[in-house]
Every structure is written in C-alpha cells, then in structure tokens.
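Chemist: no FASTA, just this:
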C-alpha cells in the first residue's frame, strides 16, 4: 500500500508540474530574472502548493496514524548544519548550471531528451555519493568517540 501511495503522489506531483508548465526551464529562469523578463508564475504555483499543503497537514495530523502506515515518519533533526547548507547550495548550483530542477527533470524524462537522462544519472550518482559520504563520516565520528 505505501508503494501505491508513493506512486500516486509522484504522478500527482508530475502532473502538477506539467500542468503549471514548471517543467519548462525558461519559466523558472524568467522567475529569477527580476531585471529582464520577470515571470511571476512560479510564485503563484508555490503559493498554491503551500495553501494545499497547509490544509493537508492540518487534516492529516488530526489522525493518530497515516492511512497507509502505522506511524508518521517525521524528521527529528531541528538543527541547521553543514550537510543541510551544503546540500541546499549544491542543489541551487546544480539547478543554475543545468537549468533543470530535479522534480521537473523526472517528469520530463518522458520526452526522451538525452540531456535529461544525463542530468538524472548525475543526480543519482550525487545522491549515492552523499549517502556513502554520510556513512563514512558517521563511522569516523564513532571511531573517534571510542
């Protein structure tokens, strides 16, 4: 059941990106171009997503548990640390250099454009590398503490 809901959420997310034309890199670039051809569309899409999310969270957290699982899985980290800031910076740099955001890149894979496959492959390699690095750093910390 959780896999079905994950797939449904992904399809809904991709449909929302496609309908709002957020899969178009020029749309996002123009949002960031305050001095030129500024396009506020992204702001309205984000405001709409925030409104739906706010209502959704209010409704969901009235329940004792989620529909498709036994407990809610919420982040426990409340601290802003180097991995968070570094990851956010790397995300922004990658988006700026490639002109593609990861969510729309996944949705755009259906176009079969080679540059999207290269981008998604690089994104997956980065995710794996970050995971391996996180495990190694954690192991080094454990060694120092013992």
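Modeler: Great, that's in hand. It should be emphasised that the depicted structure is a prediction, and the values quoted were computed from it without experimental measurement.

Chemist: going forward, measure contacts between C-alpha atoms and count neighbours the same way
Modeler: Fine.

Chemist: neighbours around residue 71, how many?
Modeler: 10 (other C-alpha atoms under 10 Å).

Chemist: before we move on, which element is the residue nearest the centre of the chain in?
Modeler: By C-alpha atoms, centre = their mean, the chain has its centre lying nearest to residue 103, at 6.0 Å. Residue 103 belongs to helix 102-108 when elements are defined using DSSP states H and E.

Chemist: so which bits of the helix or strand that comes right after that helix are buried?
Modeler: Sequence order places helix 114-145 as the next helix or strand after helix 102-108, per DSSP H and E. Residues 116, 119-120, 123 are the ones in helix 114-145 that count as buried (16 or more other C-alpha atoms under 10 Å).

Chemist: now swap in stretch 39-58 and tell me
Modeler: Buried, per 16+ other C-alpha under 10 Å, within stretch 39-58: 39, 41-42, 45.

Chemist: and stretch 29-40, by the same measure?
Modeler: Buried-residue list, stretch 29-40, by 16+ other C-alpha under 10 Å: 29-31, 39.

Chemist: could you pull up the residues touching residue 43?
Modeler: Residues counted as contacts of residue 43 (C-alpha atoms under 8 Å, 6 or more residues apart in numbering) are residue 31.

Chemist: what about versus this one:
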C-alpha cells in the first residue's frame, strides 16, 4: 500500500509539473530573470499550491497518521542555522543555473532523459557529498 501511495503521489506531482510547464528549464529561468523577459508562470504555480498546503497544515494535527500508515515526519525545529542557509543558497544557485530542481528533473526523465542526466548526476553527487560530510561531523 505504501508503494502505491508513493507512486500515486509522484505521478500526480509529475503530471502537475508537466501540465504547468515547470519541467521546462527555460520557463524557470524566465521566472528568475527579473530584469529581462520575466515569465510569471511559476509565481502562479506557487500561488496555486498555497491553498492545498494551508488545508493540509490545518488537517494534519487532527489525523492520527499519514495515509501510508507511517507517522508524520515533521521538522523538530524552526531554527535557521548555517547548514540550512548554505543548503538553500546551493539549491538556489543550482536552480538558477540549470532551471531545474529535483522534482522537475525526475519528471523530465520521462520527457527528456538525456538532457536531464547531467543534472541528476550532479544532484546525486551532491547528496553523496552531504552524506559523507554529515558522517564526518
């Protein structure tokens, strides 16, 4: 059941990314180009995500567990520290350069697998480096 829920959620997420055009790196870079030909599409996608997330945050405390049967994995802290800030900076720089983040990159495996492979290789290398760095701490 857990695998089915993950597959269903991933399929809906990927379809939403494809439908909204967020798998197109040029569209994302257009959103980040504030002083050029700005493309507001991503702003509308983000705004459209606010209502469902607001509802989810209100419902979650009333639910005994997640749909998969697991407990909810919520952050234990709201503190902004150096690792969080550095991670956000690296994410933003990578997003701006490539026009992709992990969700759209994985969705692009179905649409343009060869074009997205360098990004995915870099993403997995970064995950490995983080794991090695965290193990050293």
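Modeler: Structure's in. What do you need? It should be emphasised that the depicted structure is a prediction, and the values quoted were computed from it without experimental measurement.

Chemist: TM-score of the superposed pair?
Modeler: The pair, once superposed, lands on a TM-score of 0.89 when counted by TM-score structural alignment, normalised by the length of structure 2; 137 aligned residues with a C-alpha RMSD of 1.6 Å.

Chemist: could the buried residues of stretch 39-58 of structure 1 go into CSV alongside secondary structure?
Modeler: Below are these laid out as CSV (DSSP: H, G, I helix; E, B strand; the rest coil):
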residue, secondary structure
39, coil
41, helix
42, helix
45, helix
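
Chemist: with respect to residue 69 of structure 1, which of the residues you listed is nearest?
Modeler: Nearest to residue 69 of structure 1 among the buried residues of stretch 39-58 of structure 1 is residue 45, at 29.4 Å by C-alpha to C-alpha.

Chemist: how many neighbours does the residue nearest to the closest one when sequence neighbours are not counted have?
Modeler: The shortest distance from residue 45 of structure 1 to any non-neighbouring residue, by C-alpha to C-alpha, 6 or more residues apart in numbering, is to residue 20 (7.1 Å). Residue 20 of structure 1 sits with 15 neighbouring residues when counted by other C-alpha under 10 Å.

Chemist: then the one 5 residues further on?
Modeler: In terms of burial, residue 25 of structure 1 registers 16 neighbours under the definition other C-alpha under 10 Å.

Chemist: so who does the equivalent of it over in structure 2 touch?
Modeler: Counting by TM-score structural alignment, residue 25 of structure 1 lines up with residue 25 in structure 2. Residues counted as contacts of residue 25 of structure 2 (C-alpha under 8 Å, 6+ apart) are 98-100.

Chemist: so which elements touch the helix or strand harbouring residue 18 of structure 1?
Modeler: Applying DSSP H and E as the criterion places residue 18 of structure 1 in helix 2-19. On a contact count with 3 or more C-alpha pairs under 8 Å, 6 or more residues apart in numbering; DSSP states H and E, helix 2-19 of structure 1 meets helix 102-108.

Chemist: for the helix it packs on, name the packing helices and strands.
Modeler: helix 2-19, helix 114-145.

Chemist: quick check: next helix or strand after the first one?
Modeler: Past helix 2-19 of structure 1, further along toward the C-terminus, the next helix or strand under DSSP H and E is helix 25-32.

Chemist: ok, average deviation of that next one from structure 2?
Modeler: Superposing on structure 2 places helix 25-32 of structure 1 at an average distance of 1.4 Å from its equivalents, by mean C-alpha distance after the TM-score superposition for structure 1.

Chemist: now do the SS call for residue 74 of structure 2.
Modeler: Going by three-state DSSP: residue 74 of structure 2 is coil.

Chemist: what about it, how many residues nearby?
Modeler: Neighbour tally, residue 74 of structure 2, other C-alpha under 10 Å: 6.
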